[in-house]
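>>> Return a 3D structure for these sequence lines:
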Amino acid sequence: MSENKKVSMHIESISEEQQIIQNVIAEYFYKGDAVYYRYEEPDHNMGRITTTLKIKGNEIKVVRHGDIQSEQLFQLDSLQPGYYHTASGKMNISNKAKEIKIDLDPQGYGQISWSYELFLNDEHSGDFALKIQIQEDNEA
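So this is what the prediction gives:
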């Protein structure tokens, strides 16, 4: 199953200060024992960014390319290094996932959710939770 297909994603991101809801159309494909979802960030204030989610086993990797570049790996109860790079410079970040739930069917539809603590230069920067609903793209 190597051909790219399209799915509709409903993304809810919650932090202490705000809730952000995005609806995007993503390409998805399987490579080995991982499933990938790739989409353009809809917030054009951040510039042009392509986000890739890689789901493998019980870990989630988020990679952004474009005007902002970042990489984060989420593994349960494990402090993971990452980075966030903008035109103003590069910051070292790390996270510790408190909860990861992956419930996907063989077609790549279902729900992914995780919550984590974010650290900026080893200082606690906030608590975040994401929930992503993935379903068939009816417009494809």
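
>>> okay, CA-based contacts and neighbour counts for the rest of this
Will do.

>>> how much space is there between Leu118 and Tyr109?
28 Å (CA to CA, to the nearest Å).

>>> who's more crowded, these two?
Set Leu118 next to Tyr109 and count neighbours by other CA atoms under 10 Å: Leu118 wins out with 20 against 16.

>>> My guess is that one contacts Asp127. True?
Yes - in terms of CA atoms under 8 Å, Leu118 counts as a neighbour of Asp127; the distance is 6.2 Å.

>>> so what sits against both of these two?
Common contacts of Leu118 and Asp127, defined by CA atoms under 8 Å, 6 or more residues apart in numbering, are absent altogether.

>>> What is the distance between the longest strand seen in the chain and the centre of its chain?
Identified as the longest strand of the chain according to DSSP state E is strand 89-104. In terms of CA atoms, centre = their mean, to the nearest Å, the centre of strand 89-104 is found 8 Å from the chain centre.

>>> Give me the contact list for stretch 74-94.
58-61, 67-73, 95-100, 118-122.

>>> Narrow these to just the buried residues.
Buried subset of the contacts of stretch 74-94 (neighbour count, 16 or more other CA atoms under 10 Å): 59-60, 68-73, 95-98, 100, 118-120.

>>> got a list of what the residue most central in space within the chain touches?
Geometric centre of the chain, nearest residue: Val62, 4.3 Å, by CA atoms, centre = their mean. With contacts defined as CA under 8 Å, 6+ apart, Val62 is in contact with 51-54, 70-73.

>>> this one as well, want them side by side:
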Amino acid sequence: MNESEPRRVKIELLSGPEGEAGAISYSGMLYPKAGAFYIKYEEADEERGRCRITFKWDTQGMTILRYGEVQGEQSFRLGLRTAGWHETPAGRFRLEMETHKLRLHAKEAGSLPFEIEWQYQLWVNEMSADRFDLRLRVWEEHDE
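So this is what the prediction gives:
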């Protein structure tokens, strides 16, 4: 993969063990950078409204940024508890994520397709909220 060439990609976000809770698909862009990459896409949800999502993967771990009717930031660092936030028209909430699993699976380093797998415990305003088991699959758009 060219280190600086953006690529059109298909994205599938799976929740629950083996995707049991569901899968949502998107079209987006992959932006490779030296030592990192960004995945950007838009989602529209009746409950949450329109939102632009950015996944950043680097040597530190992964960060998810949300911009739009819902905004927020979550950082995932294996074995650590990190702080973040989530803002909706109802208000702003403090988040904490304790990451139990965070892996990038690819046949070859820097190549498509790949999958990011992560599990974490979420706290909202210092109260335990839920445990999440997620996978993000990414492949070149024309590979379908």
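
>>> quick one: what's aligned to the residue nearest to the centre of the first structure in the second structure?
By TM-score structural alignment, Val62 of the first structure lines up with Ile64 in the second structure.

>>> Confirm its match sits in a strand?
Yes - checked against DSSP: H, G, I helix; E, B strand; the rest coil, Ile64 of the second structure lies within a strand.

>>> Okay, the residue nearest to the centre of the first structure and Ser70 of the first structure: tell me how far apart.
8 Å.

>>> Gly32 of the first structure now?
As judged by CA to CA, Gly32 of the first structure and Ser70 of the first structure stand 23 Å apart.

>>> Also Asn4 of the first structure?
Applying CA to CA, the value for Asn4 of the first structure to Ser70 of the first structure is 23 Å.

>>> can you map out the strands along the first structure?
Under DSSP E, the first structure gives strands at 5-15, 19-31, 34-40, 49-56, 59-66, 69-74, 79-86, 89-104, 110-120, 123-136.

>>> Mind giving me the packing neighbours of the first one?
It refers to strand 5-15 of the first structure. Judged by 3 or more CA pairs under 8 Å, 6 or more residues apart in numbering; DSSP states H and E, the packing partners of strand 5-15 of the first structure are strand 19-31, strand 123-136.

>>> Output the ones you listed as JSON lines; include the columns mean neighbour count and distance to Ile11 of the first structure.
Compiled in JSON lines, these are given as follows (neighbours: other CA atoms under 10 Å; distance: least, CA to CA, whole Å):
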{"stretch": "strand 19-31", "mean neighbour count": "16", "distance to Ile11 of the first structure": "5"}
{"stretch": "strand 123-136", "mean neighbour count": "17", "distance to Ile11 of the first structure": "5"}
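
>>> mind putting the ones you listed in TSV, distance to Tyr37 of the first structure included?
Putting these into TSV (distance: least, CA to CA, whole Å) gives the following:
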stretch	distance to Tyr37 of the first structure
strand 19-31	4
strand 123-136	10
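
>>> I'd guessed Gln22 of the first structure sits against Ser8; true?
No - here Gln22 of the first structure lies out of contact with Ser8, judged by CA under 8 Å, at a distance of 10.6 Å.

>>> so who does Pro47 of the second structure touch?
No Pro there; residue 47 of the second structure is Glu. By CA under 8 Å, 6+ apart, the contact set of Glu47 of the second structure is empty.

>>> Which residue in the first structure aligns with it?
The alignment partner of Glu47 of the second structure in the first structure, by TM-score structural alignment, is Asn45.

>>> Distance check, its match against Gln22 of the first structure.
As judged by CA to CA, Asn45 of the first structure and Gln22 of the first structure stand 14 Å apart.

>>> Equivalent analysis for Ile14 of the first structure, please.
Distance from Ile14 of the first structure to Gln22 of the first structure, by CA to CA: 12 Å.

>>> repeat for Pro106 of the first structure
24 Å.

>>> likewise Ser2 of the first structure?
Separation of Ser2 of the first structure from Gln22 of the first structure (CA to CA): 27 Å.

>>> burial measure for Met1 of the first structure, as a count.
When neighbours are defined as other CA under 10 Å, Met1 of the first structure has 9 of them.
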